[in-house]
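# Sequence and computational prediction follow.
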Amino acid sequence: MLLSLNLKNFVIVDKLALEFASGLSVFTGETGAGKSIVIDALGLLLGDRADAGMVRHGTDKAELAVEFDISKLAAARAWLAEAELTGDDADVVNLRRTLDSQGKSKAFINGTAATLAQLKTLGEMLVDIHGQHAHQLLLRPETQRAVFDAFASAGDIAATVGSHWRDWQRAEEEFAAASRNAAAFEAERERLQWQINEVAELALGEHEWEELQGEHRRLQHAASLIDGVQAALTALTDGDENCQGWLGSATRQLQELASYDELLTPSLDLLAGVEAQLSEAVSELRRYADHLELDPQRLQEVEVRLDAIWRTARKYRIEPPDRLPQALQDWNAQLENLGGGEGIARLQKAVATARAAYEKTAAQLSALRQKHAAPFAKAVTAQMKPLALAESTFTVALTAVPAGGHGQEDVDFQIAHGEAEARPMGKIVSGGELSRISLAIQVISSGLSGVPTLVFDEVDVGIGGRVAEIVGRMLADLGKAHQVLCITHLPQVAACGQQHFQVSKDKGNAGIVSHVAALDEAGRIEEIARMLGGVDITETTRRHAAELLGHA
């Protein structure tokens, strides 16, 4: 339930703070006073797009804030928890929006920055706004279908039908494209298979390319390696004059001298380390030399293998050649996507599967629509009777059509006046009749809605007298199950409100400013008298207003 609304520098409002009660709250005022500003502000706070023109002229920034009680809205509390946007009080949610004069906007949920999509998602759980042009939208086929599917609790399955329809059409397009290009499809499959076979036959190991290159270098320079290693061993240990001999001689001399001066001990320790490392290096070189040999036959084998790998890599423009195993994996994946030799058959099967899924859900949707067409028509007709449409009957015509994204039937709202044949609403009803039919439908739809707060923006256009009083009672009855906000220009409707706000405007030094005030009993009499009597309010008009309030 809506608890409070605060606005600052919004359009022609400088500062506004409103608190709301349950039941029916009405907003009245002179034409042009800004009665719709409250609804516009709610729309922004619930995710509508903003523009710089909404910032009050002469100011830098507009600020809007609203508070809702969500203690009875388990879905909203769960959504906030999942999005990590729960506030200090889990039963209350605060929404805030700021707009600057450059058109930039920021949104917050419980003090945390939020996106417009998040505001919109949460807002759909909190408020349902019926605009003043809702009756015009009701002439559109998509609106009629959406309203009826909501009554039939078919919204989810209708969305599934649309999803399955898109899947089916996408599968059909893929199959058609593959069929048109069957030759190219098969050629691509054969090309991939040829490449896969050739590279697979090569059987290149994961690190084989690097290992072969290393072995080739060793075999190619084997003579140089043998001569060089032998020369190194001669210098280190095998020659008449060698490093090990010199190092041993120097060590022995220093050991004799160290007995005279112990300061030579660190040098002896260092030389001992050098001697150990030199001995280890000699051992390593001998082991290396033992495995060195001239092997022209192995050199030729390695060169043949390297050449085969290199030619295959160059043929398929793969560089460096060690990427051949990865290329083989990629080609296998592409071939699998083509379905091997069964590509066309696989796509054809996908079409059949997608079509079957669509037809199954579309049949379920059709059954739901057939089941609820008569109950919906009966409910709307019953609501129309007291709205000066007692001789009219509302029907829902379901006409079979070729399969499509919205199912297998068109939904058409029709009206029959008296004994006449039912015809589409757009061809038979007047503007005033359309607004009353729209109101009847909105009352039914809102009664089914789990949204706690309903907003009606001048949905009573085109009616008056006794019908206006009935509309007021309808809204008041709706207020027993929901919180209802209604902008109205009819005194009969205003008199039915449990809470009454008057919207006015005046011109001061800062320009035109809009004000909204909650009225007490005396204030309500004056306002309803103004709505009844116009410019000159007489005592008779006031008595009539008081009587209207008492009667409501």
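Here it is on my side, so go on.
# CA atoms for contacts and neighbours, from now on please.
Fine.
# OK, contacts around residue 273?
If you count contacts by Cα atoms under 8 Å, 6 or more residues apart in numbering, residue 273 has none.
# What of residue 456?
Contacts of residue 456 (Cα under 8 Å, 6+ apart): 129, 130, 131, 132, 484, 485, 486, 487.
# Same question for residue 271.
Contacts of residue 271 by Cα under 8 Å, 6+ apart are 247, 251.
# So for the protein, which residue is the most central one in space?
residue 117 (7.3 Å; Cα atoms, centre = their mean).
# Now do the longest helix anywhere in the chain: distance to the chain's middle.
The longest helix of the chain (DSSP state H) is helix 343-384. Computed by Cα atoms, centre = their mean, to the nearest Å, the chain-centroid distance of helix 343-384 equals 26 Å.
# list the buried ones in the helix or strand following it?
Counting by DSSP states H and E, the next helix or strand C-terminal to helix 343-384 is strand 392-404. Residues of strand 392-404 classed as buried by neighbour count (16 or more other Cα atoms under 10 Å): 392, 393, 394, 395, 396, 397, 398, 404.
# Second structure follows, compare the two:
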Amino acid sequence: MLRALEIRDMLIIDRLDIAFQPGLNVLTGETGAGKSILLDSLGFVLGWRGRADLVRQGAAQGEVTAVFEIGPDHPAQAVLAEAGMGEAEELILRRVNTLDGRKTAYVNDRRASGEVLRALSDTLVELHGQQDDRGLLNPRGHREMLDAYGALEAERAAVRGAWRAVGAARAAVTATEETLEKVRVEEEFLRHSVKELDKLAPEPGEEATLDTRRRAMQAAERIRGDIARAYELMGTDAGEGALGDALRWLDGVADKAEGMLDEPIAALNRAMIELGEAQSGVERALDSMSFDTGELETTEERLFAIRGLARKHGVAPDDLAGHADALRTRLAALDAGDADLGRQRAELKAAEAAYDAAAKALSEARRKAAKALDKSVMAELAPLKMERAVFATEITEGEAGPDGRDVVQFTVATNPGAPSGPLNRIASGGELSRFLLALKVCLTGPDSGRTMIFDEIDRGVGGATADAVGRRLEQLAAGGQVLVVTHSPQVAARGAHHWRVAKNVKGGVTLSSVVPVAEEGRVDEIARMLAGDTITDAARAAAQALLDG
């Protein structure tokens, strides 16, 4: 609810403070007095795009502050939370405009963008007039209005859930199809590679083991011949035999040498023992270096095969086994892909059928709600002297979406037999105002949470019709807040709170002012609206009758 509006140096307003109240607030005054400036200023602080030259001539900057009272469940709380501003019971919007066009906005004394202001505006204010392009005349909002009127949130939620399920199922089918398509392109390569890798069956660490064995066999091949020749020279036909012969010769003559050969014979015995140990060691070395020449060839062939496959697939030799598993997985996906795709397509078909059923149920509910809305609007048109007009909610089929397939548009025919069409193309100014008011009466719940503003919506009507307009505005204001700019005394008389907008010239400067009209002054103000500048007793009596009525 709009509690206060403070305007400083905007257009022809130098300083203005208005404390709006719950219920029906009416603003009256002569044409050109500045009533539209109030709306321009309010739109400015709410972030609406409008005229650029708002700063009063001679002032450095203009400023507008609007104070709204909001409850804990008000939709504005969600906007504040998203903007990181926290919950508030009072919303103070302030916006400054400098001469060079720079605009600065604040929400509860924190800097805010124009986007945040406009998001808050959508939850705080509804503006309706004969150029109501922000509200009822915009066909893009008609479906939401119809759904709100019919309380179809459950049906809409079912359709949205079904739509999400269709999207998820379709995404799964698309992903599987794309995966299968990519795999099929390389299927021949995959099958050949897997067969080749399975045949070789490389194991992690095998390449290093083969390389070590190969190097050992190559080294043994190079030195084993020399070791074997040395071993032969140590044998009985060479070193061992010569030492043995020498020892036998010496043993045969030792008793005749009077002890001179004892030391040499002992040394030869020790040499025979050392030679035996050397022979055993060399023999063990030869045994360890023994290998089948075919083993070296086999080892080299496998080592080169592993390294070749690693280069071919661009992986390390130790990763070949894991790479083979990955290729087998892709092949398995290909082999199982058709079954998966068939299952996913069946799920998509089921999801589409569920969506069709939910969308059909929503469409039926909308058609039922449309009939009730049409009947309700027609009942409101009769007192507004439009009993010959026809209002109809047109529902046609459009593209499927999260809110169903229905395209909803409010249409009118102003006379029986005349073609129907969109509100803003068929109805004249006065007729359009009454259509909008009738619609608003039917569409507005007991507590919309928004301040409704009607800008001269009663233009072009008078008498009993204007009285009917006033009564409906009063009805809309019950339990909420309505601001109406009006030239109609019948509408003004229905106001719970009354302000008069006047234009004055002081010191050669034209300024606009807004003053509250006290209860005793309302008779004269409404009489002025009835009679003009000269207020007669008859006009006062008529004004009093309107206030009493």
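Structure received. It should be emphasised that the depicted structure is a prediction, and the values quoted were computed from it without experimental measurement.
# Kindly provide the TM-score of these chains.
After superposition, the two chains reach a TM-score (TM-score structural alignment, normalised by the length of structure 2) of 0.66; 472 aligned residues with a Cα RMSD of 5.2 Å.
# what's the mean gap between the longest helix of structure 1 and the aligned bit of structure 2?
The superposed helix 343-384 of structure 1 is, by mean Cα distance after the TM-score superposition for structure 1, a mean 2.9 Å from where its aligned residues fall in structure 2.
# thinking again about what came up before, which residue packs closest to the residue nearest to the centre of structure 1, ignoring adjacent ones?
residue 47 (6.6 Å; Cα to Cα, 6 or more residues apart in numbering).
# Now do the SS call for that neighbour.
coil (DSSP: H, G, I helix; E, B strand; the rest coil).
# Please apply the same query to residue 95 of structure 2.
Using three-state DSSP, the structure places residue 95 of structure 2 in strand.
# what's the answer for residue 515 of structure 1, then?
Assignment for residue 515 of structure 1 (three-state DSSP): strand.
# wait, residue 495 of structure 2 sits on residue 21?
No: between residue 495 of structure 2 and residue 21 there is no contact under Cα atoms under 8 Å: 10.8 Å.
# between those two, which one's more packed in?
More neighbours surround residue 495 than the other of residue 495 of structure 2 and residue 21, with 23 against 18 (other Cα atoms under 10 Å).
# corresponding residue for the more buried one in structure 1?
Residue 495 of structure 2 maps onto residue 497 in structure 1, with residues paired by TM-score structural alignment.
# quick one: its match and residue 346 of structure 1, what's the gap?
64 Å (Cα to Cα, to the nearest Å).
# what do you get for residue 510 of structure 1?
72 Å.
# Please apply the same query to residue 204 of structure 1.
Separation of residue 204 of structure 1 from residue 346 of structure 1 (Cα to Cα): 32 Å.
# Also residue 334 of structure 1?
15 Å.
# do residue 365 of structure 1 as well
Counting by Cα to Cα - residue 365 of structure 1 and residue 346 of structure 1 are separated by 29 Å.
# same question, residue 255 of structure 1
Residue 255 of structure 1 sits 88 Å away from residue 346 of structure 1, taking Cα to Cα as the criterion.
# Residue 431 of structure 1 now?
In terms of Cα to Cα, residue 431 of structure 1 sits 55 Å off from residue 346 of structure 1.
# Now do the aligned partner of residue 385 of structure 2 in structure 1: how many residues are near it, please.
Aligned against structure 1 by TM-score structural alignment, residue 385 of structure 2 finds its counterpart in residue 388. The local packing of residue 388 of structure 1 (other Cα under 10 Å) involves 14 other residues.
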